[in-house]
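*Asks:* Predicted model, plus sequence, below.
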Amino acid sequence: MGSRDANDLDAGGGVSLADLTTLRLGGRARGLVRATDVDELIAALDRLDRAGEPVLIVGGGSNLVVSDEGFPGTVVQMAQDGIRVGEVDPARDTVVVVAGAGVDWDRLVADTVSRDLGGLECLSGIPGATGATPVQNVGAYGVEIADVLDEVQVLDRATGAVEWVSPAALQLGYRTSALKHRSDRVVTAVAFALTHDGLSAPIRYRELAGVLRVEPGARVPVGEAREAVLRLRRGKGMVLDADDHDTWSAGSFFTNPVVGEHDLPHILERIVARVGDVPIPRYPAQDGVKLSAGWLIERAGFGRGHPSADAPARLSTKHTLALTNRGAARTEDLLALAREVRDGVAAAFGVVLEPEPVLVGCRL
């Protein structure tokens, strides 16, 4: 099963959670189990639950902020691998691709692009495991998982039942779902319905359209879309690189705030009073208007690289929405920076930014 007792791991006792997260932060857990298939996962969780052992389920660790004190229990790492590509479904004119929860996300995207399947290419370069994508309803460059999701295989820890559920049952929203912030239902595999004509999803994101030199709404070869997205993400420090501390992050730390129509005029008034009558990025949202968190952070006075070149935790030098570990940070350093940015934006504009990562043993 790949289970190891804490005493077998290293001289420090337990497993370092910093080694399991893209922020490279966090204390230690008592032990680690790697579940390579669903049967192993069920057996491991049953054994740990019967022992009364707290469990932290981890995939790629790209969306976790773990406290310096660590986690008082065992980490179960999702390692269910394998990608299965179906035949063309003539009724829907799509191809269903099924991936285990532990499959590296960008590996899956690259695989589908190599097969000329379209739908995932705009999500290229996002770190993490496939199982986390429906939980967060991951999105980038005008595409969300909700746009391509076919079904999700879920383990109910209370009953041990494993079943496929439809996207409608997941209450997918902006960077959220009915699976977020709960551990009683665990994603074990994900199925995506993709196009098979070699073309991308319609290019909706204006910045990406500009790089591709097409009008918004156009479709381009999937390989071209993937390469353009990777270039954009690398330029923002959003593609993992062990030698680049700008990528030692959890990606975008804050979600873009959605402001209700009732509150919007007052907030816009405060923005104009501070920065002048300039174009304000805003986009339609289900419950109001979505503002750009990165834009607000910069206009509140937090520039790239804030607070200083020698700070252990800094805003990325490439993108103000990423909070980064410069190599010697502690989790508390990162959280102090997050609080400073959150409180500064709230004081300047009356908008409270919410963290996107899952916080384990800590809070803002």
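*Replies:* All right, it came through fine.

*Asks:* hey, let's count contacts and neighbours off CA atoms from now on
*Replies:* OK.

*Asks:* can you give me how far stretch 292-303 is from the chain middle?
*Replies:* 21 Å (C-alpha atoms, centre = their mean, to the nearest Å).

*Asks:* And stretch 46-55, by the same measure?
*Replies:* With C-alpha atoms, centre = their mean as the basis, the distance from the averaged C-alpha position of stretch 46-55 to the chain average is 27 Å.

*Asks:* Between the two ends of that stretch, how far is it?
*Replies:* For stretch 46-55, the first and last residues are 11 Å from each other (C-alpha to C-alpha, to the nearest Å).

*Asks:* Buried residues, it. List them.
*Replies:* 48, 55 (16 or more other C-alpha atoms under 10 Å).

*Asks:* Pull the residues that contact it.
*Replies:* Here stretch 46-55 makes contact (C-alpha atoms under 8 Å, 6 or more residues apart in numbering) with 45, 72-76.

*Asks:* likewise stretch 233-240?
*Replies:* With C-alpha under 8 Å, 6+ apart as the test, stretch 233-240 has contacts from 125-127, 230, 244, 246-248, 251, 316, 318-319.

*Asks:* Which among those count as buried?
*Replies:* Neighbour counting over the contacts of stretch 233-240 (16+ other C-alpha under 10 Å) leaves 125-127, 230, 246-248, 251, 316, 318-319 as the buried ones.

*Asks:* List the contacts of residue 199.
*Replies:* Residues 116-118, 219-222 are the ones in contact with residue 199 under the rule C-alpha under 8 Å, 6+ apart.

*Asks:* The structure to be compared is supplied as follows:
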Amino acid sequence: MATEFGAELETDVPLSRFTTLRLGGPARAMLTCRSTDTLVAVVRALDASGTPVLILGGGSNLLIADEGVDAVVVRVANAATRLGADHVYAEAGAVWDDVVAEAVGAGLGGLECLSGIPGSAGATPVQNVGAYGVEVGSLLRRVQLLDRATGEVRWVSPDELGLGYRTSVLKHSDAALVLAVEFAARPDGLSEPLRYRELATALGADEGERRPATKVREVVLGLRAGKGMVLDVADHDTWSAGSFFTNPVVPADRLAPVLAAIEARVGDGVRIPQFPGDGGTKLSAGWLIERAGYGKGYPGGDAAARLSTKHTLALTNRGGASTQDLLALARDVRDGVQDAFGVRLEPEPVAVGCTV
């Protein structure tokens, strides 16, 4: 199949080479697809034969079992990009930050707040990726999908994707494969309105202002680097899946007891970060983790898996961790927050062959 469709075949491939956590056991076979035509043909053929398939993009939101996967891994490596006067087109395998850098460098605004996020362009609508007050869903024009049941390739609008906070109908589903994405962009080279206080403050701006996209990108990259959220092979704080837990949304009927539990632990008068959320009030997962007693670098010592020393929301591989080590840390933190505040944190990465 690799020769027939132009894919590159490797066998017994350690998947830790392809995830930002540097974790994951072997795949019996990997097919790297560097064009959209190859990608479509390979996935159609594998699906038609009933072969188990794992789609692999940038590996930034993936947690793979130590035992690996008993499946053929299809690596999405189509990476063409095109810039228009008011839009950005990227194939699914394009490195996301390269897409942002190219757009900003060409004088297009809109994507700058999403600078420094690891992974591929094709993953951005799946997760409805967001940072510093901007979500992909607000910029998407359309997404090209392969329907794996019918083999049909078509463009869909954002309305068809069920986009929500860090989710979409594409997440945790094998029904469709993202082939390409197209985003709206600002031809004036200015940023999206600044909606995140930390970013606005760093820029010396008021919330709601717009600033040159080049400057906003520079500041975003600096802020992310300070939290260990820009990939650096020499920095184990970046050997992570980014924010491991999503910010919990507490329903209205549960908010009062949750806030009471928080106040009982941290004291009256402490400002509890709260934001409007889908169907409730969104709390800060990182803030809750710290107040539950899990500080930066927890559990310390020579533990192979630890919280980042820069950002408590990142669970990191210190160089010798296994997936089981990371899962144990995730369960420890999740259960501790639930015991302290009655709030259950949900993991953001997609787990393959394992569960938190």
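*Replies:* In hand now; what should we look at? Keep in mind it's a predicted model, so treat the numbers as computed, not measured.

*Asks:* quick one: TM-score?
*Replies:* Overall, the chain-to-chain superposition scores 0.97 on the TM-score scale (TM-score structural alignment, normalised by the length of structure 2); 350 aligned residues with a C-alpha RMSD of 0.9 Å.

*Asks:* Please say which position in structure 2 residue 138 of structure 1 maps to.
*Replies:* Under the alignment defined by TM-score structural alignment, residue 138 of structure 1 corresponds to residue 129 in structure 2.

*Asks:* Then residue 225 of structure 1?
*Replies:* By TM-score structural alignment, residue 225 of structure 1 lines up with residue 216.

*Asks:* is it true that that match lies in a helix?
*Replies:* Yes: secondary structure of residue 216 of structure 2, determined by DSSP: H, G, I helix; E, B strand; the rest coil: located in a helix.

*Asks:* could you pull out the strands for the stretch 151-300 of structure 2?
*Replies:* Listed in chain order, the strands found in the stretch 151-300 of structure 2 under DSSP state E, counting those that start in this stretch are 153-156, 176-184, 249-250, 274-277, 280-283.

*Asks:* what's the mean deviation for the longest one versus structure 1?
*Replies:* Taken over the aligned residues, the distance from strand 176-184 of structure 2 to structure 1 averages 0.2 Å (mean C-alpha distance after the TM-score superposition for structure 1).

*Asks:* most centrally placed residue in structure 2?
*Replies:* Within structure 2, one residue has its C-alpha closest to the average C-alpha position: by C-alpha atoms, centre = their mean, that is residue 61, at 5.1 Å.

*Asks:* Quick check: chain neighbours aside, which residue is closest to that one?
*Replies:* Spatial nearest neighbour of residue 61 of structure 2, excluding adjacent residues (C-alpha to C-alpha, 6 or more residues apart in numbering): residue 349 at 4.6 Å.

*Asks:* From residue 267 of structure 2, how far off is the one you found?
*Replies:* 33 Å.

*Asks:* who's in contact with the counterpart of residue 62 of structure 2 in structure 1?
*Replies:* In structure 1, residue 62 of structure 2 lines up with residue 64, judged by TM-score structural alignment. Applying C-alpha under 8 Å, 6+ apart to residue 64 of structure 1 gives the contacts 21, 23, 250, 357-360.

*Asks:* Which one (most neighbours) among those?
*Replies:* Neighbours were tallied for each of the contacts of residue 64 of structure 1 (criterion: other C-alpha atoms under 10 Å), and the maximum of 30 neighbours falls on residue 23.

*Asks:* corresponding residue for that one in structure 2?
*Replies:* Under the alignment (TM-score structural alignment), residue 23 of structure 1 pairs with residue 21 in structure 2.

*Asks:* which stretches of the stretch 101-250 of structure 1 form helices?
*Replies:* For the stretch 101-250 of structure 1, applying DSSP state H, counting those that start in this stretch gives helices covering 105-114, 132-136, 206-212, 222-235.

*Asks:* With respect to burial, which of those scores highest?
*Replies:* Among those, judged by mean count of other C-alpha atoms under 10 Å, the one packed with the most neighbours on average is helix 132-136 (a mean of 24).

*Asks:* so the match of residue 225 of structure 1 touches residue 111, yeah?
*Replies:* No: using C-alpha atoms under 8 Å, residue 216 of structure 2 is not in contact with residue 111, being 9.8 Å away.

*Asks:* Quick check: neighbours shared by these two?
*Replies:* Going by C-alpha under 8 Å, 6+ apart, residues that sit against residue 216 of structure 2 and also against residue 111 are residue 191.

*Asks:* Mind telling me what residue 274 of structure 1 corresponds to in structure 2?
*Replies:* The alignment partner of residue 274 of structure 1 in structure 2, by TM-score structural alignment, is residue 265.

*Asks:* same question, residue 122 of structure 1
*Replies:* For residue 122 of structure 1, the aligned residue in structure 2 is residue 113 (criterion: TM-score structural alignment).

*Asks:* Equivalent analysis for residue 75 of structure 1, please.
*Replies:* In the superposition onto structure 2, residue 75 of structure 1 corresponds to residue 73 when matched by TM-score structural alignment.

*Asks:* Now do its match against residue 349 of structure 2, distance only.
*Replies:* When residue 73 of structure 2 is compared with residue 349 of structure 2 (using C-alpha to C-alpha), they lie 18 Å apart.
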